[in-house]
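J.: Predicted model, plus sequence, below.
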Amino acid sequence: MQIFVINCGSSSIKFTLFEMAQEQRLVEGAIERIGSHKSELSLHLNSTPITRRVRATDHAAALTLLLAELEQQRWLTAARPPDLIAHRVVHGGNCFYRATLITPSVLQAISEVSQLAPLHNPPNVQGIEAMLAFFGQVPQVACFDTAFHHQLPEVARTWALDRQLVEQYQLRRYGFHGLSHDYVTAALADYLQRPRQQLRLISLHLGNGASGCAVRDGQSIDTTMGFTPTDGLVMGSRCGELDPGVVLYLQQQGFSSEQISSHLNHLGGLKGICGLSDMREVVAAATATDGDEAASLALALFCYRVKKVVGSYWAVMGGVDAIIFTGGIGEHSAVVRSGCCEGLESLGIVLDSDQNRAVRPGQIDAIHPPHSRVGLFVVPTDEALQMARLSQQQLEQNPTAE
């Protein structure tokens, strides 16, 4: 079975074509910087990269380019379509809690949920509509980033607000990065040869977007992102945890909701503290001989917030069997991993510095010494493969959709 996975983000479209018999990537790529004069198409076929500038003024233009490229290269054509198409949808609201076959009513519901994720769901919907128009007879599945957290315990998902207000506006902790947290949970369980239901895990997806997730009995029981992906840990340009009184104060000072949103989502985080949103640049500046103070603070705050989450989840679960580092930063930054573990020895969390520096790209690696009571692991995430697997399972459960 061939499955085409597509992820339409706010400024990019990423895609992968899988042959599921061996879970092999046949082709993958992206169109990035959509809406910019620097829009770029990149393709990887048999590890051979192809990159070129394109004119992608908006998502509609980018999707047209993508479909034309796939047909020209004869990877996918109307006459030779994939067996299944999987779409990443960031927000499923209270409607969707598993991968779901897309029907007109499902597409309408996803569109309605867009009010909860105005930056993310509209491009997701555009991707679905484009694929339905081009591959109308191919089953298509929506995979929701919120689904893994759908069954958060009530005590973890509830905010202390007026119940009528909460129910009227669907206010709750939804959580995000669910596809990643679910994937690495399963991957580590397989690596350890233990059922996931027997593990107490803390999954740390650390990238330009970052979130922590407490996993017990194989399920998410708490997570740092909340109603939106802005909450929780410090991120590249998102502020993370913030007293809501700050928003009210800024409104009183004359800031519009659009201006406040920009400060919270695009001008905050690492970028707000030191002017750099890429953690690689932050680490380089912080560890340079002359040591940039703002970058040092940004790095320290990032790790400090992670440590607070680790400690709180350790308390909630009554201990932890393992901590997972994943995402672009979690997988590749030994400095950040070290900073996130420093001072946690009293919880049985001990990092092996040599193993931490010797992590192999693309491999699961243990980075703790034998005497550490808590296992520390770097686990590469693969959200595209997780989507392909979930979509295949959904189709197998609904064979009449084929």
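T.: Sure, I can see it.
J.: all contacts plus neighbour counts: C-alpha atoms, from now on.
T.: Will do.
J.: list the contacts for the nearest residue to residue 127 once chain neighbours are set aside?
T.: Using CA to CA, 6 or more residues apart in numbering and skipping residues adjacent in sequence, the residue nearest residue 127 is residue 8, 6.0 Å away. Listed by CA atoms under 8 Å, 6 or more residues apart in numbering, the contact set of residue 8 reads 14, 88, 123, 124, 126, 127.
J.: how close does the nearest residue to the third one once chain neighbours are set aside get to residue 378?
T.: In this structure, residue 123 finds its nearest non-sequential neighbour in residue 8, 5.6 Å apart by CA to CA, 6+ apart. In this structure, residue 8 and residue 378 are separated by 27 Å, where distance is defined by CA to CA, to the nearest Å.
J.: repeat for residue 284
T.: Residue 284 is 21 Å from residue 378, by CA to CA.
J.: So what's the residue count around residue 245?
T.: By the measure other CA atoms under 10 Å, the count of residues near residue 245 is 9.
J.: for residue 18, that is, sorry about that
T.: 22.
J.: Residues contacting whichever strand or helix holds it, please?
T.: Using DSSP states H and E, residue 18 falls within strand 13-19. Strand 13-19 is contacted from outside by 1-8, 24-32, 62-63, 384, 388, using CA under 8 Å, 6+ apart.
J.: Filter those residues down to the buried ones.
T.: 2-8, 25-32, 62-63, 384, 388 (16 or more other CA atoms under 10 Å).
J.: Could you tell me which of the residues you listed belong to helices?
T.: Judged by DSSP state H, helices contain the following of those: 62, 63, 384, 388.
J.: quick one, strands of the stretch 51-200 of the chain?
T.: With DSSP state E, counting those that start in this stretch as the criterion, the stretch 51-200 of the chain has strands at 84-89, 100-101, 140-144, 200-206.
J.: With the stretch 251-400 of the chain instead?
T.: Going by DSSP E, counting those that start in this stretch, the stretch 251-400 of the chain shows strands at 322-326, 365-366, 375-378.
J.: What is the neighbour count of residue 134?
T.: Neighbours around residue 134, by other CA under 10 Å: 14.
J.: dropping in the other structure now:
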Amino acid sequence: MNFKIPRGTQDILPGKVEHWQYVEDKARDICRRYNYKELRTPIFEQTELFMRGVGDTTDIVQKEMYTFEDRGGRSLTLRPEGTASAVRSYVENKLFGSPIQPTKLYYVGPMFRYERPQSGRMRQFVQFGVEALGSADPAIDAEVLALAMEFYRELGLKNLKLIINSLGDTESRNAHRQALISHFEPRISEFCSDCQARLEKNPLRILDCKKDKDHELMATAPAILDYLNEDSKAYFAKVQKLLNDMEIEFQVDPNLVRGLDYYNNTAFEIMIGGDGFGSITTLCGGGRYNGLVQEIGGPETPGIGFALSIERLLMALEVQNVTLPVNDQLDCYVIAMGEEAKVAASNISFKLRQAGLSTDQDYLDKKMKAQMKAADRFKASFVVIIGENELEKNVVVVKEMETGEQQEVSINDLTKFLQQKLIR
């Protein structure tokens, strides 16, 4: 029987995985600089967590979750996003009681959604996300947006567009909600069944509908910015001022609606322009969610965060021909000729690895010429050659592959010799 990988998943092979490691390391480094700490949560959670945390009117909950019953009859779901799990952990572990506030977290890990696979969109995908919990200061909104933008910029992406909007506080959202119901209700029968179901539950989600996006009522729908109260206007103005002070360019789009139910006040997306992206131009999305912690059983706590797809990021880097500075060179390749030399080669490799040098050797009894070709394929900086004659003299021949220069070095001095040569 031939087994094949499940649809919507991928194997990330050597040669490609190094790119993943590089961008994940970059994510961890920028979070270190912004003082966000890593959080690791289970890959599956109680289904109810996502129904309450993500929202039961969302496409994620209604159509895309991988849900199953365990042997105890409990309904569990592979996590479709990271925020609900992060907030659950925040509440369960009482991080709100820590003297260090706000609580600033990040995560990198696989998520699962049953979607139609396409370029940049997989059923198992990796998200990098951050969550800042415990502060209602507009400055932390600006910090989160700045972190996301700097992450992309430091990786070398161009033509980035930061799009922001305000969804307002509860009072503003309620006023907008009533306006949307009044706007859509007379002709709601012309919309898809999903939109009809959302009219009363969450009419804001109608604006995010892909099926009815070209309906004439979409273009004339009431804009949330027209319904912001004074507090919400002042909050949004402060966020914009902070971004301007940091010289981070942005555009205000009153039609921006995030797809999850828990957002309020600041909402944003980072998009990328140019040819080669098809219909997928959004790289990152997020916003403020001041009611989510209470929804999951915690105290009243403001929060803001974002999430982005590593797959989509790598696709954007490829489209823009950005070459990541991935070091896939081997420090040393050990070539042995003769049985006794092979025994010595294993010990030499062991010692070099102990000293922190990336080292490999032949395990297929190849001839000298074939071993040199192997060293070339590994992009080895140095080749260490040992045969019976060298073994008798307790030396090796070290060849620098870039210059072709070679010299005899005592086995006892080899590690120190290579370390000095490899100082970068």
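T.: Ah, there it is. Quick caveat, the model's predicted, so the values are computed rather than measured.
J.: After superposition, what's the TM-score here?
T.: Once superposed, chain against chain, the TM-score is 0.27 (TM-score structural alignment, normalised by the length of structure 1); 181 aligned residues with a CA RMSD of 7.1 Å.
J.: Pretty sure residue 331 of structure 1 sits against residue 365.
T.: No - using CA atoms under 8 Å, residue 331 of structure 1 makes no contact with residue 365, being 9.8 Å away.
J.: Neighbour count for the two, which is higher?
T.: For the pair residue 331 of structure 1 and residue 365, the greater number of neighbours falls to residue 331 (27 against 21), based on other CA under 10 Å.
J.: Distance check, the more buried one against residue 286 of structure 1.
T.: The separation that residue 331 of structure 1 has from residue 286 of structure 1, given CA to CA, amounts to 19 Å.
J.: Over to residue 134 of structure 1?
T.: Counting by CA to CA, the gap from residue 134 of structure 1 to residue 286 of structure 1 is 49 Å.
J.: Now the residue nearest to residue 87 of structure 2 when sequence neighbours are not counted: which helix or strand?
T.: With CA to CA, 6+ apart as the criterion, residue 87 of structure 2 has its nearest non-adjacent residue at 6.2 Å, and that residue is residue 293. Secondary structure from DSSP H and E places residue 293 of structure 2 in helix 292-295.
J.: which helices and strands sit right next to that helix?
T.: Applying 3 or more CA pairs under 8 Å, 6 or more residues apart in numbering; DSSP states H and E, one finds that helix 292-295 of structure 2 contacts helix 47-53, helix 83-92.
J.: got the angle between the following helix or strand past that helix and helix 83-92?
T.: Using DSSP H and E, the helix or strand that follows helix 292-295 of structure 2 in sequence is strand 303-309. Calculated by axes from the mean of the first three to the mean of the last three CA atoms, to 10 degrees, strand 303-309 of structure 2 forms an angle of 140 degrees with helix 83-92.
J.: Show me what strand 303-309 of structure 2 is packed up against.
T.: strand 124-133, helix 138-155, strand 282-288.
J.: Strand 282-288 and the helix or strand following the second one, what's the angle between them?
T.: Stepping forward along the backbone from helix 138-155 of structure 2, the first helix or strand reached (DSSP H and E) is strand 160-166. Note on geometry: by the same axes, to 10 degrees, strand 160-166 of structure 2 and strand 282-288 are set 30 degrees apart in direction.
J.: now the angle between helix 138-155 and strand 160-166 of structure 2, please.
T.: Using the same axes, to 10 degrees: strand 160-166 of structure 2 against helix 138-155 is 160 degrees.
J.: buried residues in the helix or strand following strand 160-166 of structure 2?
T.: Next in sequence after strand 160-166 of structure 2, counting helices and strands by DSSP H and E, comes helix 170-184. Buried residues in helix 170-184 of structure 2, counted by 16+ other CA under 10 Å: 170, 172, 173, 175, 176, 177, 179, 180, 181, 183, 184.
J.: So which elements touch helix 170-184 of structure 2?
T.: Looks like helix 170-184 of structure 2 contacts helix 193-201 (3+ CA pairs under 8 Å, 6+ apart).
J.: could you say what helices and strands the helix it packs on packs with?
T.: Looks like helix 193-201 of structure 2 contacts helix 170-184 (3+ CA pairs under 8 Å, 6+ apart).
J.: again, only this time at 7 Å
T.: Packing contacts for helix 193-201 of structure 2, counted by 3 or more CA pairs under 7 Å, 6 or more residues apart in numbering; DSSP states H and E, involve no helix or strand.
J.: Pull out the buried residues from it.
T.: By neighbour count on 16+ other CA under 10 Å, the buried set for helix 193-201 of structure 2 is 194, 195, 196, 198, 199.
J.: Determine the number of other residues adjacent to the residue lying closest to residue 49 of structure 1 once chain neighbours are set aside.
T.: Excluding its sequence neighbours, the residue lying closest to residue 49 of structure 1 (CA to CA, 6+ apart) is residue 43, at 5.6 Å. Neighbour count of residue 43 of structure 1, defined by other CA under 10 Å: 20.
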